[in-house]
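Asker: Here you go, sequence then predicted model.
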Amino acid sequence: MWLTFKSIVVSIVVIQAICVCTIFGQTYYDGSACVFRGNQGICRVITECPSILADVTARRIGYGDMVSCGFKGKNPIICCPDNVVDRVDTSTSTTTEEIFTFDSGNTRRPPTTTTTTTTTTTTTPRSLPMRGVGSRAKAACTRFSKDVPAPIDFQILGGVPAAPGEFPHMAAFGYNDISGTAWNCAGSLISERYVLTAAHCVARQSNMPTIIRLGKTSLETDDDNAEIVDIGIAEVIRHPDYLASLNYHDIALIRLSRDAPLDNNFIRPACLYTDERDNSRSDVLVATGWGTVNPDTREKSNVLLKVNLTIVELDSCNQTHVSIGLDRRLRNGLNNGQMCAFLSTKDTCEGDSGGPLQIMDEFKVSTIVGITSFGLSCGSNVPSVYARVAFYLEWIENTVWPS
């Protein structure tokens, strides 16, 4: 449940009582430099930080999303990203003026000279860009998208089959099973060597995928005319804050054992979305996967399916999940690292986990907005939840493109 500003202040006071504001060896105080969501900021009393106050008032953030710097009396000091001074320009000007006076006989006396010195200081605030966050992902997107072939002409649960090559970033996860290989999760190729997925798909050491299949829309048949490309897994990198007992930070990267072949029309990395705000309701979000198509029999699809979904604003989605008691694995409700999408009778389902929620441009190039994380049940009236890619962009870039 979202808290009022007053209760946020009280909550921070309680937290501060048991946690001195020394974080990772750094002591913070009013005026200290700090970092909030990857942006530089200044520690300020919360009432002097308009952007944080606006987010609190609009219920976009709660106390757990803030970075605490301490207290000034009873007032909490938080890391504020507003108006960090980027440059201070100081200019000095000197004006000399001759002043004439007259005696009683109206005779002008010799002039006196007055010198006035004026110092002007101009501060240039900055809007705190994300210190280059997103630039590496955008550069990779440009590189991978420059040779995209002509758009494919084409017209999950309730979904329709995808055309071969329509989603060339799709990766199917193969797990060892008594009957052979079970395709139980999916992911998105985002570079020659890395696949983006959900952390819960690679959370159990006893049940890890053994191969990543690329370039196929039909996993077990040849009707897509695409060669099977199976690549081993060199490393699984879950987000450092992920806990299997909770539904937060459900994002992971898989480093492949060799580079994916990008010399055909069936395998190509996707782009990454860089805006942390909810998409417009007019944006068409496309979910793709090989997951369950019949909730009763748990039958999975051999063919890659796609379905169009609509964004559900985070506040509204959070209220829905809280109201029906889905809080055991969401102790603090949904946070800004999560997003929701929904369309009645159409949904992602079991087996779609880790797959992308994406938008597509006029050339049918996919940009990954979210990662399929969890939902109440397949095709229910409750929106499904996705990990918000832009929120984790710095972590992704530092792992995939460290330089």
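Answerer: Looks like it arrived, so ask away. Numbering: from 1, shown residues only.

Asker: When you work out contacts or count neighbours from here on, use the C-alpha atoms and nothing else.
Answerer: OK.

Asker: Pull out the buried residues from the longest helix along the chain.
Answerer: The residue-count maximum for a helix in the chain (DSSP state H) belongs to helix 5-18. Residues of helix 5-18 classed as buried: I8, V9, V10, S11, I12, V13, Q16 (neighbour count, 16 or more other C-alpha atoms under 10 Å).

Asker: now stretch 334-350
Answerer: Buried-residue list, stretch 334-350, by 16+ other C-alpha under 10 Å: 334-343, 346-350.

Asker: what about the helices in the stretch 151-300 of the chain?
Answerer: With DSSP state H, counting those that start in this stretch as the criterion, the stretch 151-300 of the chain has no helices.

Asker: all strands of it, in order?
Answerer: 160-161, 170-177, 180-189, 194-197, 209-214, 229-231, 233-238, 252-256, 271-272, 285-289, 292-294, 299-300 (DSSP state E, counting those that start in this stretch).

Asker: mind checking how far the helix or strand that the longest helix of the chain is followed by is from the chain centre?
Answerer: Next helix or strand after helix 5-18 toward the C-terminus (DSSP states H and E): strand 22-23. Here strand 22-23 is found 25 Å from its chain centre; the criterion is C-alpha atoms, centre = their mean, to the nearest Å.

Asker: can you tell me which residues contact G174?
Answerer: By C-alpha atoms under 8 Å, 6 or more residues apart in numbering, the contact set of G174 is T181, A182, W183, N184, C185, P209, T210, I211, I212, R213.

Asker: Included below, for side-by-side comparison, is a second structure:
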Amino acid sequence: MCVHDNYLFYFKKACLSSQNSVSVNSLRAAFTYNKRFFEMIQYIVFTLIALVIDSGESQTFQNYEVAHIGLIGWTNPNNGIIVFDCTGSYIGKNVIMTGARCLDRNGTRADIVRLGTAMGTPRDFHIENITIHYRYEAEYYYHNMALIFLKENPQSVSNKFKPACILSVQPSIDTKVYVLGRDSDGVYQKTPVELVTSDKCHEYYTPTKKFKYGALLVCCMCARNAATNNCATELSSPMQTIMTKNGKHVPFLVGQKTIGKSCGSKIPGIYTRLSSDGHFPWITTVSAMNFKDHEVCIERY
């Protein structure tokens, strides 16, 4: 974070004048210099608050559970403040997987991905390019997927950032999965969820304008946890399972949040199914990475 030299000049002058006593005139000069000074202070305050909120202190996570979790952000062109309200998953190289609905806010394109907040070590990465799923249409919820390409490879910056793998097959109904992401208060939650069959999910979701075919198995999957209200609410929060081999604990992504609540209700939330024929080949092709061979992905981890 950088502050313009002029701001530092007035601030130092205020602090050091009269042998460390504060000069009223210098302080007045510092705070009336330019309205941009106040915008800079606001930016710093909001950033510090965000770091406290995003630190994941409500639960304790193993690094392997959250090392791939990222936040998608938009920089306000008027004041430089970055707003985060969507989630993404680091899947290797310089690639972040997220939802197509996470890319624009009020006409502003996403330009920042923040990794490491759930580990207490946040780091921002600038977005270089974005590829949206070729079948996504904004008026519908289906194929809500996008791959973000960063200007840097996070692993070249820090070995704390670890990419997740992607489960290449539909998980069985009794697979132990959980949803991980921020709740409505900005606090990270890890919530175990029960997978719900497509037929059962259809009972809760009748066709709508944006969901005209209902919860189709070909593109979607459903999950719920009616016993708790604490769970991720942000779009594209990942649903994942953990595989263990040779001492490695590797997160395998199963889906990402699309619509509905994932907890506190018997009505299941709907997730984009990553293993579907319309999604998995697209991910591997566009990212140019091998996710089909789980052994290769575990070795990469």
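Answerer: Thanks, I have it. None of these values were measured; they are calculated from a predicted model.

Asker: Just give the number of residues close to L214 of structure 1.
Answerer: Per other C-alpha atoms under 10 Å, the neighbour tally for L214 of structure 1 reads 27.

Asker: when you align them, which residue in structure 2 goes with it?
Answerer: When structure 2 is aligned by TM-score structural alignment, L214 of structure 1 is paired with L115.

Asker: mind listing what the nearest residue to that match once chain neighbours are set aside touches?
Answerer: Spatial nearest neighbour of L115 of structure 2, chain neighbours left out: G70 (4.5 Å); criterion: C-alpha to C-alpha, 6 or more residues apart in numbering. With C-alpha under 8 Å, 6+ apart as the criterion, the residues that contact G70 of structure 2 are T87, G88, S89, Y90, I96, V113, R114, L115, G116, T117.

Asker: measure G70 of structure 2 to L195 of structure 2 for me?
Answerer: 24 Å (C-alpha to C-alpha, to the nearest Å).

Asker: The residue nearest to L115 of structure 2 corresponds to which position in structure 1?
Answerer: G70 of structure 2 maps onto A171 in structure 1, by TM-score structural alignment.

Asker: and the gap between that match and D89 of structure 1?
Answerer: For A171 of structure 1 relative to D89 of structure 1 (C-alpha to C-alpha), the value is 53 Å.

Asker: ditto for R388 of structure 1
Answerer: 39 Å.

Asker: okay, these two: which has more neighbours?
Answerer: Comparing R388 of structure 1 with D89 by other C-alpha under 10 Å, the one with more neighbours is R388, at 30 against 9.

Asker: Isn't the more buried one up against V369?
Answerer: Yes: counting by C-alpha atoms under 8 Å, V369 is a contact partner of R388 of structure 1 at 6.3 Å.

Asker: what residue of structure 2 matches up with L53 of structure 1?
Answerer: Looks like L53 of structure 1 stays unaligned there (TM-score structural alignment).

Asker: Whichever strand or helix holds L53 of structure 1 to helix 5-18, inter-axis angle?
Answerer: According to DSSP H and E, L53 of structure 1 maps onto helix 50-57. Angle of helix 50-57 of structure 1 versus helix 5-18, following axes from the mean of the first three to the mean of the last three C-alpha atoms, to 10 degrees, is 110 degrees.

Asker: Show me what counts as buried in helix 50-57 of structure 1.
Answerer: I52, L53, V56.

Asker: Would you reformat these as a markdown table and include distance to L305 of structure 1?
Answerer: Listed next are the buried residues of helix 50-57 of structure 1 as a markdown table, based on distance: C-alpha to C-alpha, whole Å:
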| residue | distance to L305 of structure 1 |
| --- | --- |
| I52 | 41 |
| L53 | 43 |
| V56 | 39 |
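
Asker: Spatially nearest residue to the counterpart of P268 of structure 2 in structure 1, not counting backbone neighbours?
Answerer: Mapped onto structure 1 by TM-score structural alignment, P268 of structure 2 lines up with P383. Once flanking residues are discounted, P383 of structure 1 sits nearest to F342: 4.8 Å by C-alpha to C-alpha, 6+ apart.

Asker: Kindly report the same for S377 of structure 1.
Answerer: Closest to S377 of structure 1 by C-alpha to C-alpha, 6+ apart is C349, at 7.5 Å.

Asker: show me the contacts for the one you found.
Answerer: By C-alpha under 8 Å, 6+ apart, the neighbours of C349 of structure 1 are I156, L157, G291, T292, V293, G375, S377, C378, G379.

Asker: Show me which of those is closest to T120 of structure 1.
Answerer: Nearest to T120 of structure 1 among these is G375, at 58.2 Å by C-alpha to C-alpha.

Asker: What about the closest residue to the closest one other than its chain neighbours, how many residues nearby?
Answerer: For G375 of structure 1, ignoring the flanking residues on the chain, the nearest one in space by C-alpha to C-alpha, 6+ apart is S384 at 4.4 Å. Residues near S384 of structure 1, counting by other C-alpha under 10 Å, number 25.

Asker: I'd like to know how far S384 of structure 1 sits from D347 of structure 1.
Answerer: 8 Å.

Asker: residue in structure 2 matching I190 of structure 1?
Answerer: In structure 2, I190 of structure 1 lands on I91 (TM-score structural alignment).

Asker: Count the residues that sit near the closest residue to its match other than its chain neighbours.
Answerer: Once flanking residues are discounted, I91 of structure 2 sits nearest to P163: 4.4 Å by C-alpha to C-alpha, 6+ apart. A count of nearby residues for P163 of structure 2, using other C-alpha under 10 Å, gives 28.

Asker: and P163 of structure 2, what pairs with it in structure 1?
Answerer: Match for P163 of structure 2 (TM-score structural alignment): P269.

Asker: ok, now F61 of structure 2?
Answerer: That one, F61 of structure 2, aligns with A163 by TM-score structural alignment.

Asker: circling back to that earlier point, in contact with the residue nearest to I91 of structure 2, which residues are there?
Answerer: Applying C-alpha under 8 Å, 6+ apart, the residues near P163 of structure 2 are A67, H68, S89, Y90, I91, G92, Y301.

Asker: State the distance from it to E152 of structure 2.
Answerer: The value you get for P163 of structure 2 to E152 of structure 2, if C-alpha to C-alpha is used, is 14 Å.

Asker: before we move on, what about N76 of structure 2?
Answerer: Taken as C-alpha to C-alpha, the span from N76 of structure 2 to E152 of structure 2 is 22 Å.

Asker: ok, now which ones touch the counterpart of I148 of structure 2 in structure 1?
Answerer: Under the alignment (TM-score structural alignment), I148 of structure 2 pairs with I254 of structure 1. I254 of structure 1 makes contact with Y194, V195, L196, T197, I233, A234, E235, V236, I237 under the criterion C-alpha under 8 Å, 6+ apart.
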